[in-house]
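Asks: I'll drop the sequence and a predicted model, then ask my questions.
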Amino acid sequence: MQKSPGKTKFRTSEFTRRQRRSKRGFLGKFASNIQEQTSNSKSRLFIVWGVLIAAGLGLGVNLYNLQIIRGPKLTEYARNQQMVNLRPFMPRRPVVDRNNNLLAIDRPVYTLYAHPKLFDKSNEEIAEQLSPILAKDAPELVKTFESKKSGIVLSPAIPEEIVDRITSLRLNGLELIQKYSRFYPSEDLAADVVGYVNIDRRGQAGVEYSQEKLLERSVQTVRLSRTGTGALMPNYAPEGFLHFDDLRLQLTIDSRLQRIARTALKQKMDEFKAKRGAVIVMDALDGSLLALVSQPTYNPNEYAKANISLFKNWTVADLYEPGSTFKPLNVAIALENGVIKPDDIFNDSGSIRVANYTIKNAMNNGYGRISIAQILQNSSNIGMVQIIQRLKPGIYYNWLERLGLGQKVDTDLPFEVGGRLKSQEEFIASPIEPATTSFGQGFSMTPIQLVQMHGALANGGKLVTPHVVRGLIDTKGQMHDSPTRTVPRQIFSAATAQKVVEMMETVVSEGTGKVSQIPGYRIAGKTGTAQKASPNGGYIKGARITSFVAILPVESPRYVVFALVDEPKGENAYGSTVAAPIVKSVIEALIPLEEIPPSKAMESER
């Protein structure tokens, strides 16, 4: 069957049209998609640009805030993190005596730690090796090792020579940490003068306390850079920031004389079973103390073991009634006021009535007609009362105040106390007060003050400042800083002072101080055997304080030597038997040390 040609043509054209329409539809859709995608891309681009612009603005604002507004504070924070304030450790200045003998110095020591968990030997083996070096029992060390696994302190301050022995053992599990410790080579020789420093390196007694400003080296705080890990950068340290001076604190004390005085004092204290004692030697020309010994004392290297009461030097911190050693000063007051003359004679009947009281001599005897020199020779209480009765009580009281009674002594030793003297109204109203004061009772003072007053007799009448500090010197001996002291006050005339010293000479040549005689030398002196005052009033029964003060040489007085022994036991315990022999031993050492020539008058007699 034949197909119709017309229909076939139609179908072909229709197909073509459909294809064209289909093609146009596809292209339209494609173009539409392209157009839509182009529009979306522009939107996204605007969004991205918007975000970038906003971020940029935010960053700019933040940068402005950090750099402009908060910039100075942030810079300060950064510098604080990058820099550190450092105050370098500086050793305390050494202390030396007048001859540059070392009395105190900082030295390196080490704290020894044990870490048993790191031991490569048994606890017993380690203990056996360490015990002889540390002076500890091996079994005790073993117990110590078993108490903890680490961080055990075996010794807090080991000197370098011991450290060398420990390191030579080459033991694992031991650690040595270096630090500085104050060391006193002379141990207890001058502890009462030098004092000690505590674990915090602060002075607690003696010149270590009173002269802290001179002993501490001034160190400035420096700022050093450090790395990100915290390590210091020494390259940025200021030049010379670790430099320190070679100055040392020099004292007036002579260690040789100090040692001799201590030996003499201890010998008599042991002999008479005394409670305590002291020896003071002063150059009266300027008040410098050549020796200041106190017993009992302590070792400043082991201050933690000492009785706390020993840290205060009792020669400046405790009061006592001087007794007869004060009589020469009363004689000087009377001479200066013209109420007596050197050749006056008094009658000592053995007792004297004052108000409702009867005063007697220590030996309950009378000496009859005696001169002023003999009153001192025999230590006559009756003669002294008669001398002071010639003075108006008000004038006498004013003189006691001029001498400094009731006041503190101006000294460079710490913890000083002022003496005790009755009020002027009470003193004047009661006749017994001037009477008892005439022979050294009814008031109190420190031993250092009595030495100061006798110094006024030895130097022509001037009251000088007792002191132990010369000043800061360098290694060449040049003085760099010396304390400013009170200008000496003229108390007595030179003529009065010399006359009293010559009277005191008769105490040594003819009176109670004969035991202190030294051939070839003129020595003045005065003994004292006083009742011991009770804190509750009155006097302690059977207790006494013995003392002896000497001035030499008589022809040109300069040195005062004083010994005091508290509560010596025995019937024969007097100033002449206990204290005077101590002073003699000290003077025998003082003569060659200070090169004191023999007295010319005595040289011509030989």
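Replies: In hand now; what should we look at?
Asks: Every contact and neighbour count from this point should use C-alpha atoms.
Replies: Will do.
Asks: how about the closest residue to residue 361 other than its chain neighbours, what does it touch?
Replies: Once flanking residues are discounted, residue 361 sits nearest to residue 381: 5.3 Å by CA to CA, 6 or more residues apart in numbering. Neighbour list for residue 381: 359, 360, 361, 362, 375, 438, 439 [criterion: CA atoms under 8 Å, 6 or more residues apart in numbering].
Asks: one more structure, for comparison:
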Amino acid sequence: MILITRSRKNVIFMRKSSTKATKINLIAKTLIEKQRSGLRNIRIFFDSDVPELTANMKTRLFLVWGLLVLSGLGLAVNLYNLQIIRGPELRRKARNQQMVGIRPFIPRRPVLDRNLQIVAVDNPVYAFYVHPKLFTKSKRYIAQCLAPVLNQDARDLERKFLKKRSGILIATNLPEEIAHQVMNLRLNGLDLTKKYARFYPQQDLFAEVVGFVNLDRRGQAGVEYSQEKLLERSSETLRISRKGNGLLMPDHAPQGFLHADSLRLQLTIDSRLQRSARSALTAQVKKFNAKRGAVIVMDAWDGSILAMTSHPTYNPNEYSKADISLFRNWTVADLYEPGSTFKPINVAIALEAGAVQADDILNDSGAIRVGKHTIRNAAHKGYGNINIGEIIKYSSNVGMVKIIQKLDPSNYFAWLERIGFGQKVEIDLPFAVASQLKNKEEFINSPIEPATTSFGQGFSITPLQLVQMHGALANGGKLVIPHVVRGLFDSRGQMHDAPNLPKPRQIFSPVITQKVLEMMETVVTDINGTGKAAKIPRYRIAGKTGTAQKASKSGGYQRNAKVTSFVGIIPVELPRYVVLAIVDEPKGKNAYGGTVAAPIVKLVMEALISLEKIPPSQPVNQEEGKG
């Protein structure tokens, strides 16, 4: 075989096995052809002349092949290590790099009153920052543009712009409409960060019931605190895929992960009645320069609270400016001695226990000696021979002591425990406290304890518990659970969660409660009744006044300090609604339950009659209205 190469020296290889003639002819022919083509200095080699060159080539080929095999083995080993041995670990690391954990913000559920009026809702607000280093206009010009929008002084804004070059906070909770006005200015260097804030459109009207949430969006009082689980929507941290540039991949997001349900927490409170109660209460507190006051309205048939308000109060939209003592709803969290408003409860106990009958006659001389103590009537006079109803009508302390003295002290103590003494009302509002009574041994062995308890002193309960007990007189003897939450409803009105209320306990018979209510009615209807200021023409109202001394922290009672109250039940023929008004430490010589609290109850009941469409108890007198 002849091999011609175009290198610097042209070479011809000839096989040794060829014949001589063949070689000569082939060489001659080849030389002639190559000379014609311009080749010079042609060298001829036979196979035997190049054995060393062929061996080098084989060695090189073997080395290259070996390197390729070793590289392939190395790749295979590395692939096995990555895929099999380290595979789970690397997959986990890759997933962590490709996934991001986010906790989407979901607004807190709104709170509505019984008529679907918004009481609390999450509204979008904006934190407003400025960055003077990015201003393309003068600081003065920008300040003058922002001043009317923010309702701030332009010079004050300009001074703020000089404090630092970036990140100056101008407002923390800018309303959405104001934020849009700022955006429309189209000025560089303005930064608006959207967030949500709890808003209470009724301002202070529902503060005692609803409460407020803090900056961490946690309830601190009212149903915002007690119903946190119902109000806070689920917002668990989610793992979502993202691209190499960090953008989220919505295709890999869980379906509906940003969905906010339409559930709303509905209250039993009626904002219209609440407003009427607030107005009547505030006027009397100011008139008598009182320390504070409260009104509670309850539907005794099911325990729903229709109104619960106190004065003074606070605006939950500006809770940071309020006195922290106002955050506690004192109608459920403070104890007081109810005084004469507790007398009807004691009469019901005595009648139910069979200690007295409704027509029994007792003598009231104006004072009675119990051990070392002398108990007198508030009016410091006696009423002579009076029946049980007159004892309530005249609010006779002496008469009440004589009624309770007919009860065995241990039996009386058992009855007090039965109606809830020593327990707290299981209401759906926070911080409720238990009523307080002397221990059984002290109560039984000390005659003065049952005597003072008979006219509402020597023990303490919350205003709400007194309403609960009077509710038992209004509903035929059942102790219902007061509550302010109606349930969790969707936008179509379908209930998704309802309060799990215990079954009412029967403590009095309907016959006994109706008798007591008729006795309480004379307090309002009789010209000498202490509660005549609560009288409403054509409506039968049962009521009871109370003017109790205030206990002192050091023992005994405070001088010139009292709690005035009035509890009313309407209508007597079909009792349903209980209204309690309390005014703490009213000033003036004519400050009593009948003069301070009874007028409040009258105004509240008039609003209740209108809102609940309560029909008159008696036919309209045709002579009325003439002339």
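Replies: Cool, got the structure. These figures come from a predicted structure and were not determined experimentally.
Asks: rewinding a little: ok, the residue nearest to residue 361 of the first structure to residue 345 of the first structure distance?
Replies: 15 Å (CA to CA, to the nearest Å).
Asks: now swap in residue 193 of the first structure and tell me
Replies: 45 Å.
Asks: Between those two, which is the more surrounded one?
Replies: A direct count of neighbours by other CA atoms under 10 Å for residue 193 of the first structure and residue 345 places residue 193 higher, at 26 against 17.
Asks: Just confirm residue 108 of the second structure contacts residue 230, I think it does.
Replies: No - at 9.2 Å, residue 108 of the second structure does not count as touching residue 230 under the criterion of CA atoms under 8 Å.
Asks: And the two? Which one has more around it.
Replies: The neighbour comparison of residue 108 of the second structure against residue 230 (other CA under 10 Å) goes to residue 108, with 23 against 18.
Asks: how about residue 229 of the first structure, what's its partner in the second structure?
Replies: Under the alignment (TM-score structural alignment), residue 229 of the first structure pairs with residue 245 in the second structure.
Asks: Likewise for residue 531 of the first structure?
Replies: By TM-score structural alignment, residue 531 of the first structure lines up with residue 549.
Asks: Quick one: residues in contact with stretch 222-231 of the first structure.
Replies: Contacts of stretch 222-231 of the first structure (CA under 8 Å, 6+ apart): 82-87, 232-234, 236-238, 241.
Asks: end-to-end on it?
Replies: Using CA to CA, the two ends of stretch 222-231 of the first structure sit 16 Å apart.
Asks: Tell me which residues of it come out buried.
Replies: For stretch 222-231 of the first structure, burial by neighbour count (16 or more other CA atoms under 10 Å) applies to 223, 224, 225, 226.
Asks: next one: stretch 283-302 of the first structure
Replies: 283-295, 297-301.
Asks: repeat for stretch 608-621 of the second structure
Replies: Here stretch 608-621 of the second structure shows 608, 609, 617 as buried, counting by 16+ other CA under 10 Å.
Asks: will you turn those into JSON lines that also has secondary structure and distance to residue 47 of the second structure?
Replies: Below are those laid out as JSON lines (DSSP: H, G, I helix; E, B strand; the rest coil; distance: CA to CA, whole Å):
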{"residue": "608", "secondary structure": "helix", "distance to residue 47 of the second structure": "127"}
{"residue": "609", "secondary structure": "helix", "distance to residue 47 of the second structure": "130"}
{"residue": "617", "secondary structure": "coil", "distance to residue 47 of the second structure": "138"}
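Asks: from the buried residues of stretch 222-231 of the first structure, which is closest to residue 124 of the first structure?
Replies: Proximity of those to residue 124 of the first structure (CA to CA) peaks at residue 226, which lies at 45.1 Å.
Asks: Identify the residues contacting the counterpart of residue 89 of the first structure in the second structure.
Replies: Aligning on TM-score structural alignment places residue 89 of the first structure opposite residue 105 in the second structure. Residue 105 of the second structure is in contact with residue 235, counting by CA under 8 Å, 6+ apart.
Asks: so how far is residue 195 of the second structure from residue 105 of the second structure?
Replies: 9 Å.
Asks: and what of residue 49 of the second structure?
Replies: Distance from residue 49 of the second structure to residue 195 of the second structure, by CA to CA: 92 Å.
Asks: neighbour-wise, which of the two wins?
Replies: With neighbours defined as other CA under 10 Å, residue 49 of the second structure and residue 195 compare such that residue 195 has more, 16 against 13.
Asks: What's the match for that one in the first structure?
Replies: So, by TM-score structural alignment, residue 195 of the second structure is matched to residue 179.
Asks: wait, isn't its match in contact with residue 112?
Replies: No - judged on CA under 8 Å, residue 179 of the first structure makes no contact with residue 112 at a distance of 11.1 Å.
Asks: so residue 224 of the first structure sits in a strand?
Replies: Yes - counting by DSSP: H, G, I helix; E, B strand; the rest coil, residue 224 of the first structure is part of a strand.
Asks: In which helix or strand does the most centrally placed residue in the second structure reside?
Replies: Nearest to the mean C-alpha position of the second structure, by CA atoms, centre = their mean, lies residue 224 at 1.6 Å. Following DSSP states H and E, one finds residue 224 of the second structure within helix 222-226.
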